[in-house]
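Enquirer: Need a 3D model of the following:
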Amino acid sequence: MFPEDSEIVKERLIRMWIAEGFIQCEKQGKNPFEIGEFYFNELINRSMIQSIYNSLTGMIYSCRIHDMVLDLIRSFSCEENFVTILSDMDSTSPSSTIRRLSLQNGKKSHVMAQATRNLSQRARTVVIFPPAVAQVPAAGSCRFLRVLDLEHCNFSHTDSLKYLGNLYQLRYLRLYSMHISQLPEEIGNLQFLQTLDVRSNPISILPSSVVELRNLMCLDIDETTRVPNGIGNLTCLEQLSLLRIDGSTINIIEELCQLTELRRLWIKLDEWNDKLLGCLHKLQKIQELHIKVHRWPRNIGGLDAWVAPRHLRLLNTEDICWFSTLPTWVNPSFVPVLTWLQIAVRELHQVDLDILGRLPALRFLRLMVDNKNLGILQGLIVSPGSFPCLEFCYFLKFVWPVVFQKGAMPRLTSLSLWWLFYAREARGIGSSDGGLDLGLGNLPSLQDVKAMLRCEGASKEEAEQAKAALTHAAKMHPNHPRHHIDVY
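Expert: Just a heads-up that it's a prediction; the model follows:
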């Protein structure tokens, strides 16, 4: 259904599969999206699709289809009348019964007219791409529609969405970046709706009827879009992002406690609220958790009592929600599938770094500490064998130096040492002769190095020596990584 050479986002594809009924939950304890991820990975393993990795996380984000495979798929699709494609480059003649329609161009033709006339009979899926926005059929005519995807189609000067409430069979509705400012109140009629994506639109508030969508599993909104009271009624929700909570909507935290099926929660608070901790205790299926706090001062210890679920994959608490110390649950036996960790820990010792280094699946680490302000001035060592899968590492406000021993971080490609404090008490750890060798040469996959050294507790000459040592190490590295080293 996607144009040739399209980058197809994995999550978008899986949600469409679910809406079409292609995914059946045969095993107890497995939800449809997890089964869809298994199918997606199978297609990669069988070379049917080509994986595309997120450059920041190192995880598969989307895919492409090779031209020859796409030709084969379209051939089978035409034989089975599976998908009708209308585009400038490649069109299939519409039959009298259209099950799935992909509109990819904007040229009017008798073929296009015939296709849109045939939609009302049996169409289950309609995907429209921006060049074909002028050919959008009246949504109210597609009574059996399950999937409607209009990403990037500009609807700012049309009222075509007013008929959405008539699509009673709709399971999937993607209105991403359509320049719309509101949804019709009748959207509450879509009692089978599972996915609603209205991101990148100037929508200030969702209709109050949204809370009647009891089968909704995925709700994606912008932080500028408010949700109405009653969000706790959506007890099937597995994904909610990005939810903004301010002083006027603080009661939503209590409603979140009812969403016990949540697997992904992205939330932004104007200021920290202790009620959130009690809410998180009840969300035991969380796999991805983002917590942002808009205003200073930073909160220290607010999450200390929280214990993450064992299946946690991603945790991002930014730099304002601080843990007092490294949580005891951050260890390889408790969170074995943790791949992304972005936290601030006020006090960090060598034993804590060693524990982090044993996390078997960790690919991204952004760690901020406050050791210098606590008077902990010794440097830290990244030991051999630690961080076996780490690809991206950000150490913030660490006391100089951090030494990387041979065998540590074998897959690390990007290293950032921001606001790294240079202390005289920590000199001489890197090499036997008291030099400033941090062991960058021991990181065999390194491609990018950034460092910002703050001249605190050191003379300007010593700071420049540290900068020179890092610059020299980067230049001497066999990979010749990109590097930017600065001192202030």
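Enquirer: Only C-alpha atoms from now on, for both contacts and neighbour counts.
Expert: Will do.
Enquirer: Secondary structure element holding residue 267?
Expert: strand 264-269 (DSSP states H and E).
Enquirer: Which neighbouring elements make contact with that strand?
Expert: In terms of contacts (3 or more CA pairs under 8 Å, 6 or more residues apart in numbering; DSSP states H and E), strand 264-269 is packed against strand 239-245, strand 288-293.
Enquirer: Just name whatever secondary elements the helix or strand just after the last one is in contact with.
Expert: Moving toward the C-terminus from strand 288-293, the next helix or strand (DSSP H and E) is strand 299-300. For strand 299-300, the helices and strands in contact under the criterion 3+ CA pairs under 8 Å, 6+ apart are strand 321-325.
Enquirer: residues making contact with the strand it packs on?
Expert: 291-293, 298-304, 343-348 (CA atoms under 8 Å, 6 or more residues apart in numbering).
Enquirer: how far is it from where the chain is centred?
Expert: Averaging C-alpha positions (CA atoms, centre = their mean, to the nearest Å) puts strand 321-325 23 Å from its chain's average.
Enquirer: what's the angle from it to strand 288-293?
Expert: Computed with axes from the mean of the first three to the mean of the last three CA atoms, to 10 degrees, the direction of strand 321-325 lies at 110 degrees from that of strand 288-293.
Enquirer: For residue 449, pull up the helix or strand it's in.
Expert: Going by DSSP H and E, residue 449 is in strand 448-454.
Enquirer: what angle do the next helix or strand after that strand and strand 448-454 make?
Expert: Using DSSP H and E, the helix or strand that follows strand 448-454 in sequence is helix 460-476. Orientation check (the same axes, to 10 degrees): helix 460-476 against strand 448-454 gives 180 degrees.
Enquirer: quick one on the thing from earlier: next SSE after the strand holding residue 267?
Expert: helix 275-282.
Enquirer: and that following helix, which residues are buried?
Expert: Neighbour counts over helix 275-282 (16 or more other CA atoms under 10 Å) mark 276-277, 279-280 as buried.
Enquirer: for comparison, sequence B:
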Amino acid sequence: AATKPIGPTIDTLRMSALYRKATELVGTDEKSVEVIKMLTEGDMVSQKQLKVVSIVGFGGLGKTTLANAVYEKLKVQEDNQELQFDCSAFISVSLNPNMEQIFRSLLHQLDKHRIQNTNEALWGEEQLIREIRTFLENKRYLIVIDDVWDKSVWENIKYALIENEYESRVITTTRILDVAQQAGGVYRLNPLSVVDSRKLFYQRIYDMENKSPPSQLVEVSENILERCGGVPLAILTIGSLLSNKKGRAHTLEYWSKVQKSISSGLDNNHDDVKNMRRILSVSYSNLPPHLKTCLLHLSLYPEDYKIATEQLIWKWVGEGFVKKEQGKSLYEVGGDYLDELINKSLVQPAKFDNANQVCSCHVHDMVRDLIISLSSDENFLTRIGDPQPEYLPSKIRRLSIQTCIPEVVNQLSTMGLTNVRSLTVSSPAFSLLPTLSGFPVLRVLDLTFCMQVDNNNWKDICSLFHLRYLSLKGTSITRIPKEIANLQFLQVLDISSCTEIEEELPSTFIQLTQLLLFHMADSITCAVPRWMCSMSFLFSLSIKLETMGEEDLQVLGNIPSLSELYIQVQKPTQGRDKRLVIDNAYPFRCLKRFSVKGDTMELKFARGAMQSLQTLLLVLDNVHDTFSQFGDLVFGLENISLLEHIVVEFPFDEEDSDEETQMLRNVVQKEVEMNQNKPILTFTQTDAVDGTC
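Expert: Next up, the predicted model:
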């Protein structure tokens, strides 16, 4: 069971900056120069040909980090910041690749202006390869193919990479020398030197460069580094472990204990994978119980999967892993848990949002291997899919079904499912699932993008009285029944991106008194129900309004615990020529994050508005129409007193003149400069505006 964490809260901004420094691994600059030289050398004729370089080395050496560094350097010329390639893409393959998914991702990254084709979901590998080859025919392209395990997989991908004479370049990473040799020029990534190992180790422990340990720790630190063998993942993991103990009276005793634990049973002939497993096991063993639980839960996700942090934290809340702390919401405490795992180098950020918060993360293959093994040993979570477990336990507590192979799923009918507390199902597997009424003690039910789920499933769902977390995002439901009130313990409900739900929310919805998150954007278009202001625990809300009026803001502003609010406005209010003014008459007492998206921007902030707001996202689908409707682009951003980050997004639109978009930039910039809190301003101009991370 999870226990209350001990120790100080992590400063997220410092942590994210430190991560970025750590991932720019010591020695990466020199190595990236060597790889770039391999990609660019040769005579005039060979320069024009497609050239492939394969980075090869065992897990944890930093192959992906190096490939990404080369990718970022090659994409843009340093002298004029112009793009060197017509198109680029970075794809991860992994041990059990879904080739259709890989080719689809490759196509969409290369062709960023591509509009989703309604028939595209039906395309197989051959059609996708043809589309990619056609697109690349007259293009100079740069592609990274990360984590290739099999020669046949490389051969399959190679079919899509047309060999034109436009100086295209491809980088692959692999642990297997045969694969690297087949792909092209081989770059063997070696472990860090002793000097670079020290530099990275001390940088991770002391948060600064050129810092050395006190004399009494020199010998033990050298012994630890010897065991890490120049592997960056090992150095960062152990460095993270030791960084929390520096400056204490028992530091030498603790460091010596760590050294012995990673040395026990090891010798110089021990293979690298087992060595790394032992090093990572030490980091796991030193975690407090609540972080062990959260880390094991990550075995739920497939290899190389980018995990959305918001969804992850709310799942932890629904599972009961997150414990209350004075003065903090459960979501904020869960965020601290994730930050601690990142700070210990057991989880890696994948993407940061404009407010410098981690919005997606992933787990290194070797860490994932460890937690899958531990999860199986402790019967923490059972994952049916690739790789298939050797045996299924008689009593399952948490179940993830990621395969649609009938022989595998049919095993479920012979097993007792009455103790399953958490169920996550992929879309192909849902049709093979036993009826949901066979899971009577479920706390977490995740049916995200299971299109087979429709209104016929509501009866079973509404009988799951113990549910805390329910995701029906992207399903085919078209109504919310009054029986939803049966779910008295429900904390998280996501029905966003469903088939259009035409009926209003039932009046019984107000009985969900424990609800913390309710996301219904892109599903229900409605006015804000008046009773919503009595939902006293509601922390996060996404909603789509047909039009936005004063009464909507009045209700939303009086939801007492609302901290995150995402509003989509379907259309501007006819005849409105003055903006809705948000002032202290609309309390929004706890609101820290606010996003509003619409064709035009109908809001203006007066003095005293949203006095807790820290992050603001304004998405204007049409700058021209905004100016035409109101005659100006004045939003009153100087009046939001605690604002730290503001993002203004607007699309490329032929109706928007350069003069109007420049006016928008100038006005917003001036208002932000007048704000005494000096918030960080980011403009984002995109083809398809999306306010998500």
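Enquirer: What does the superposition give as a TM-score?
Expert: TM-score of the superposed chains, computed with TM-score structural alignment, normalised by the length of the first structure, equals 0.64; 359 aligned residues with a CA RMSD of 3.5 Å.
Enquirer: any idea which of the contacts of strand 321-325 of the first structure is the one closest to residue 145 of the first structure?
Expert: residue 291 (35.9 Å; CA to CA).
Enquirer: which residues touch the residue nearest to that closest one when sequence neighbours are not counted?
Expert: Excluding the flanking residues, the one nearest residue 291 of the first structure by CA to CA, 6 or more residues apart in numbering is residue 317, at 4.8 Å. Residue 317 of the first structure sits next to 289-292, 342-344 when contact means CA under 8 Å, 6+ apart.
Enquirer: at 7 Å instead, please
Expert: Neighbouring residues of residue 317 of the first structure by CA atoms under 7 Å, 6 or more residues apart in numbering: 290-292, 342-343.
Enquirer: do the same with residue 135 of the first structure
Expert: Taking CA under 7 Å, 6+ apart as the test, what residue 135 of the first structure contacts is residue 106.
Enquirer: if I line the two up, what does it land on in the second structure?
Expert: Superposed on the second structure with TM-score structural alignment, residue 135 of the first structure falls opposite residue 432.
Enquirer: Surely residue 419 of the first structure and residue 394 touch.
Expert: No: Residue 419 of the first structure is beyond contact range of residue 394, at 10.6 Å (criterion: CA atoms under 7 Å).
Enquirer: what's in contact with stretch 314-329 of the second structure?
Expert: So stretch 314-329 of the second structure is contacted by 2, 4, 290, 294, 330-331, 333-334, 443-444, 468-469, 491 (CA under 7 Å, 6+ apart).
Enquirer: And the strand holding residue 449 of the first structure, what does it pack against?
Expert: On a contact count with 3 or more CA pairs under 7 Å, 6 or more residues apart in numbering; DSSP states H and E, strand 448-454 of the first structure meets strand 414-421, strand 482-487.
Enquirer: relative to strand 414-421, how tilted is it?
Expert: 0 degrees.
Enquirer: Report the aligned residue range of the second structure for strand 448-454 of the first structure.
Expert: Mapping strand 448-454 of the first structure onto the second structure (TM-score structural alignment) gives no aligned residues.
Enquirer: where does residue 170 of the second structure land in three-state SS?
Expert: When classified by DSSP: H, G, I helix; E, B strand; the rest coil, residue 170 of the second structure comes out as strand.
Enquirer: Residue 455 of the second structure is in contact with residue 477, isn't it?
Expert: Yes: counting by CA under 7 Å, residue 455 of the second structure does reach residue 477; the two are 5.1 Å apart.
Enquirer: Between these two, which has more neighbouring residues?
Expert: Using other CA atoms under 10 Å as the criterion, residue 455 of the second structure and residue 477 rank with residue 477 on top: 22 against 14.
Enquirer: The more buried one matches what in the first structure?
Expert: Using TM-score structural alignment, residue 477 of the second structure sits opposite residue 180 in the first structure.
Enquirer: Shouldn't that match be within a strand?
Expert: No: counting by three-state DSSP, residue 180 of the first structure is not found in a strand; it is coil.
Enquirer: nearest spatial neighbour of residue 54 of the first structure, skipping sequence neighbours?
Expert: Per CA to CA, 6+ apart, closest to residue 54 of the first structure is residue 61, 5.5 Å.
Enquirer: Would you mind measuring from the one you found to residue 41 of the first structure?
Expert: Going from residue 61 of the first structure to residue 41 of the first structure by CA to CA, to the nearest Å gives 12 Å.
Enquirer: Can you tell me the SS state at residue 56 of the first structure?
Expert: Three-state assignment for residue 56 of the first structure (three-state DSSP): coil.
Enquirer: burial count for the closest residue to it other than its chain neighbours?
Expert: Using CA to CA, 6+ apart and skipping the chain neighbours, the partner closest in space to residue 56 of the first structure is residue 392 (7.4 Å). If you count neighbours by other CA under 10 Å, residue 392 of the first structure ends up with 24.
Enquirer: ok, residue 392 of the first structure touching residue 417?
Expert: No: Residue 392 of the first structure is not in contact with residue 417 according to CA under 7 Å; the separation is 11.4 Å.
Enquirer: can you give me how far the strand or helix carrying residue 73 of the second structure is from the chain middle?
Expert: Using DSSP H and E, residue 73 of the second structure maps to helix 63-75. Here helix 63-75 of the second structure shows a centroid-to-chain-centroid distance of 20 Å under the convention CA atoms, centre = their mean.
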